[in-house]
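Asker: here are the coordinates; sequence isn't available:
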C-alpha cells in the first residue's frame, strides 16, 4: 500500500513542536518520581516516617501511575487524545501543590498517589497522539527520544533538590515536592490548541474534523484521495478493552507489559533510593549523594542516544535484548561483590545506567506500534500499569530488602528480574522497524520494510 499523507510528510516544525509538548508527561514523570528521593530525608525526619512508611511513600506514585493508566487509557480512546492532553496536567499541578500542606504520613502518601494518577493518564494520551502523527521513518527514534526526556526530568529534579538542600536545608522538602507544579503549568499552557489525531477522528467517523486537523498540522487541506487513503487504514471502530486480551493481541499485551515491568522494577527501586544505595557502596551521603544521583541520571540519559538510531538501523528487537543482558550482568556483579572497590562500583553503575537508558527507549515504541488506533491508548495504559506493578513492588521492597537481606542479595534479585526480561524479549519481541503504523499493528505476518526505510 502507498504511504499515507502522514507517512509522506518530512519531519518538520509541527512534529518537533508536538514532540516537545508530548515530552511534558515523561519529563514530569521523571521529575516527580525522582524528586521524592531528594525530599525523603526531610520528610522522614519531620513526619517521623518508619521504613514501612518510606516504602509506601516511594511506591505511592507508582501505584497511582498504575491506576491512571488503567482508567484513562480507555478514556482517551473513547473521548480523544487532545481533550485529555490538558486535563491530566491540571490534576498533576494540583497534586504537586498539595504537598505544601502535608502534615502526616498518610497525607504525603495520598498526594503522591494523586500525582501518580495524573502521570499514568498522560502515558497513553501523549504517546498515542505523538505516534499517530509521526511518519514511519522517524517514529522509532522520536518515540524513543520521548523516553529520554524522563531522564532529563530526573536530572533536573536532582539539580533542584541539590540547590534546595544547600540553600534551604532539608526543611524545604515540601517546596521541593511542590516545585513540579512549575513545569506542569508551562506544559499545560503550551499544549492548548494542539490538533487532535486524524487517525482517531477517522476511527470515529469524523472525516471533516480529520481534514481540519491535517490542515492545522501541515498547512494545507488533504486531497480527497489522500484522505481516503488514510481512512482505508483507519476504519471506524469502537474501543473495547477486552480486545487486548483476545486473539493475537493477548500475546502483545503480555509482552509489552512484561518487558516494561522487568526494566522498571529494579530501576525505579534504585532511582527512588539512589542516595541510600550509593551510600551502601561507600559513596558520600548528604548533598554529595545528590550530585552522584544527578551524574548517574545523566549517564542514563546518555545511554538513550545511540539506541535512538539503532532502533531504526539494527532494529527494535536486538536493542531490547542486549540492553537487558547488560543490566543483568552489571547488577549480578554488584550483588556478588557488595564490598568491591569504589572504582569498580562506579564502572558497574555506569554500565547499568547506560544499558537502562538504551533499553528504556523501547518503552514507548513497542506499545504504540503493536496495537491499532482504536485501542492504542488503552494498550499503552495497560502496559504502563503492568510495568508499574513491578516498579511499585521493587520500590516498596528495596528498603526492606536492604534492612533484612543485605546489599548483595538485593542487587542479585534485580539482576534476576532483568534476566527474566531478556528471556521474555527473546521469546516474544517482534521486529517492527521501518513499517507503517497500521502494518505494525496488524495481526498476522508483517510485511518486510524496505532497506532504506529505517535510515532516512
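Answerer: Cool, got the structure. Keep in mind that this is a model prediction, so the values were computed, not measured.

Asker: okay, CA-based contacts and neighbour counts for the rest of this
Answerer: Will do.

Asker: same for the one helix or strand residue 142 maps to, what does it pack against?
Answerer: Per DSSP states H and E, residue 142 falls inside helix 136-167. On a contact count with 3 or more C-alpha pairs under 8 Å, 6 or more residues apart in numbering; DSSP states H and E, helix 136-167 meets helix 13-22, helix 24-47, helix 105-133, helix 173-178, helix 287-313, helix 342-360.

Asker: try it against this one:
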C-alpha cells in the first residue's frame, strides 16, 4: 500500500491499496465459517421472532397468561414489530455506514437481546408492544450491518451463495420457533403463565452465544480503508491473512492490477447518498426496488393468509395448521441452500429470472387448480412448497442484489432503504390477501390474488434479466467504484459507465 503526495495540505491524502484484492483471493477456511455463523444468525432470529408471535397470539388472550390482551388488539403486535424494524433499519443503516460494521452488529444484537427478553416479562399490552418495538429495531438494524459486513468479508468467488444461504435461514428460525412452541405452549407440560414467556427467551439464549462469536469477527477492512483508517485497515487485513494461513489456507498471489486508490471520508452527507443512489444509479435503484417489492408482496400475501386458507377453504382444524407449516418452512429453507451456488456459477441474472419465473408459473398453476376445486390441503401445501423452494432463493437474491450493486460507503443505507420498501409492500399484501380469503364460500377473489402475485414475481424476474448486473464472482469494487475512489474525483460517473454494468 502506498500513498500519493498530499495536495499542499488542502486535500486528504490519497491511498493506493490492494485490500479488496487480498480479501477476494483468500481460500475458504474456518475464519469464513466464523463470519457466516456469527453474522448469519440475524435471519434465524427474525424468523424465530415472527413465528413466536404467531404462535403465542391466541395464548396471550387467555387470562391465565397474565396478560389477557383482547383478541382484536393482538393484531397490533406484528405491526409494532414491523415499525420497529423499519425505524431500526433507517437509523442503524446510517450509523453502520458512518461508524463501522463491527460496532453496529454488536450494538444491534444487544438491542434485540434486551427487547426480546423483556417481552417475556411484559405485564400488559403496552409494555409488550414497547418491548416488541425494541426487538424489531434491533433486527432491522441487524440486516443493514450484517449484510454489509458479510459482503465485504466474504471472497467474491463465494459471496452469492453465502448471502443467499444466510438470508434463507430465516426459515430455520421459523422452524425453531414452531418446534419450541410445541413444547413450551403445551399446557400439559408448561403452565400457560410461564410457557409463552419462556418462548421469548429462546432468541436471547441463542443470541448470547452468538455475541461471543461476534467479538472475534474483525471490522471490515474495506470500510476502514474508505473511511480514512488506512493503517487500521492494513493491520486488519494482515491479521485476517495470518488467521487464514494458520488454518491451512495457502494464500495465492495478489493481482496487482486490482489496486484501488481512495481518499478516505469519515461520513457521506445524506443528500449526497440520495443523489448517488437515484441520480447516478437510477437503473439499479429500479432494479433493487422491483426485486424487493415483488418478492415481499408474494411472501407476505401467502404466508399471512396461509392458516386462513387452510381453515376456511380446506376445513383444517386450527390446532393442525402447524403440521402443514413445517414442510412449507423446510421448502423455503432448502431452496437457498441447494440453489445458492448457482448464482455464482450460472450467474445472477439467469438465476434470478429462473427462480422468480418458476415460482410465478407454479403459483399460477396452483391458482388454476385452486379455482377448480381440484386441490386438497395436502396438494395445496405441496404446490406451495415447490413454489417457495424457488421463491425463497429468489427472495434471498433480492437482498444480495441491493447489498452489492451500490458503493461501499452507502451500502448500509441502501439496504435499509430497500428493506423498508419491502416491509411496507409486504404489510399491504398481508392485509389485502387476508380480506380475499373470505369465509371459504368463494374462491374467485383469492384466485385473482394468486394470479396477481404470480404476475408480480414474473415482472421482478424480467426486470432483473433486462437491467440486472452480472455481479457473480466480481469484486465489489468492480461492480461499482467506491464513492471515495479517486476515479470519481472531478467527475460523476454516468449510470452504466462501469464495465460490469448493463
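Answerer: On my side now, so go ahead. All figures in this text were calculated on a predicted structure; none of them were measured in a lab.

Asker: re earlier: mean neighbour count, the helices and strands packed on helix 136-167 of structure 1: which tops it?
Answerer: Of all those, helix 105-133 carries the top mean neighbour count, a mean of 26, counting by mean count of other C-alpha atoms under 10 Å.

Asker: From the chain's centroid, how far away is that helix?
Answerer: Remark: helix 105-133 of structure 1 is offset 10 Å from the chain centroid, using C-alpha atoms, centre = their mean, to the nearest Å.

Asker: in the superposed pair, what's the mean gap between it and structure 2?
Answerer: The superposed helix 105-133 of structure 1 is, by mean C-alpha distance after the TM-score superposition for structure 1, a mean 1.6 Å from where its aligned residues fall in structure 2.

Asker: what angle sits between that helix and helix 13-22?
Answerer: 170 degrees (axes from the mean of the first three to the mean of the last three C-alpha atoms, to 10 degrees).

Asker: What's the match for residue 262 of structure 1 in structure 2?
Answerer: The equivalent of residue 262 of structure 1 in structure 2 is residue 294 (alignment by TM-score structural alignment).

Asker: Distance check, its match against residue 457 of structure 2.
Answerer: Look at residue 294 of structure 2 and residue 457 of structure 2: by C-alpha to C-alpha, to the nearest Å, they are 6 Å apart.

Asker: more crowded one of those two?
Answerer: residue 457 (32 against 25; other C-alpha atoms under 10 Å).

Asker: For the more buried one, pull up the helix or strand it's in.
Answerer: helix 444-467.

Asker: before we move on, what about residue 236 of structure 2?
Answerer: helix 230-246.

Asker: Give the other helices and strands that that helix contacts.
Answerer: Partner elements for helix 230-246 of structure 2 (3+ C-alpha pairs under 8 Å, 6+ apart): helix 19-24, helix 30-56, helix 221-226.

Asker: how many other residues sit next to residue 198 of structure 1?
Answerer: Around residue 198 of structure 1 there are 26 residues (other C-alpha under 10 Å).

Asker: thought it was touching residue 216?
Answerer: No - the criterion here is C-alpha atoms under 8 Å, and residue 198 of structure 1 misses it with residue 216 at 10.8 Å.

Asker: So for residue 345 of structure 2, which of the helices and strands packed on helix 230-246 of structure 2 sits nearest?
Answerer: helix 19-24 (16.2 Å; C-alpha to C-alpha).

Asker: buried set for that closest one?
Answerer: Across helix 19-24 of structure 2, burial judged by 16 or more other C-alpha atoms under 10 Å covers 19, 20, 21, 22, 23, 24.

Asker: Same list (the residues you listed) but as TSV, adding distance to residue 151 of structure 2.
Answerer: Output for the buried residues of helix 19-24 of structure 2, formatted as TSV (distance: C-alpha to C-alpha, whole Å):
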residue	distance to residue 151 of structure 2
19	14
20	11
21	14
22	14
23	11
24	10
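
Asker: coming back round to it: ok, which of the helices and strands packed on helix 230-246 of structure 2 comes nearest residue 311 of structure 2?
Answerer: When those are ranked by proximity to residue 311 of structure 2 (C-alpha to C-alpha), helix 30-56 comes first, at 15.5 Å.

Asker: so where in structure 1 does the closest one end up aligned?
Answerer: The aligned range for helix 30-56 of structure 2 is 13-39, by TM-score structural alignment.

Asker: what's the offset of the matching stretch from the middle of its chain?
Answerer: For stretch 13-39 of structure 1, the distance to the chain centre is 9 Å (C-alpha atoms, centre = their mean).

Asker: Residue 388 of structure 1 maps to what in structure 2?
Answerer: By TM-score structural alignment, residue 388 of structure 1 lines up with residue 423.

Asker: Its match and residue 84 touch, don't they?
Answerer: No - if you go by C-alpha under 8 Å, residue 423 of structure 2 and residue 84 don't touch, sitting 11.0 Å apart.
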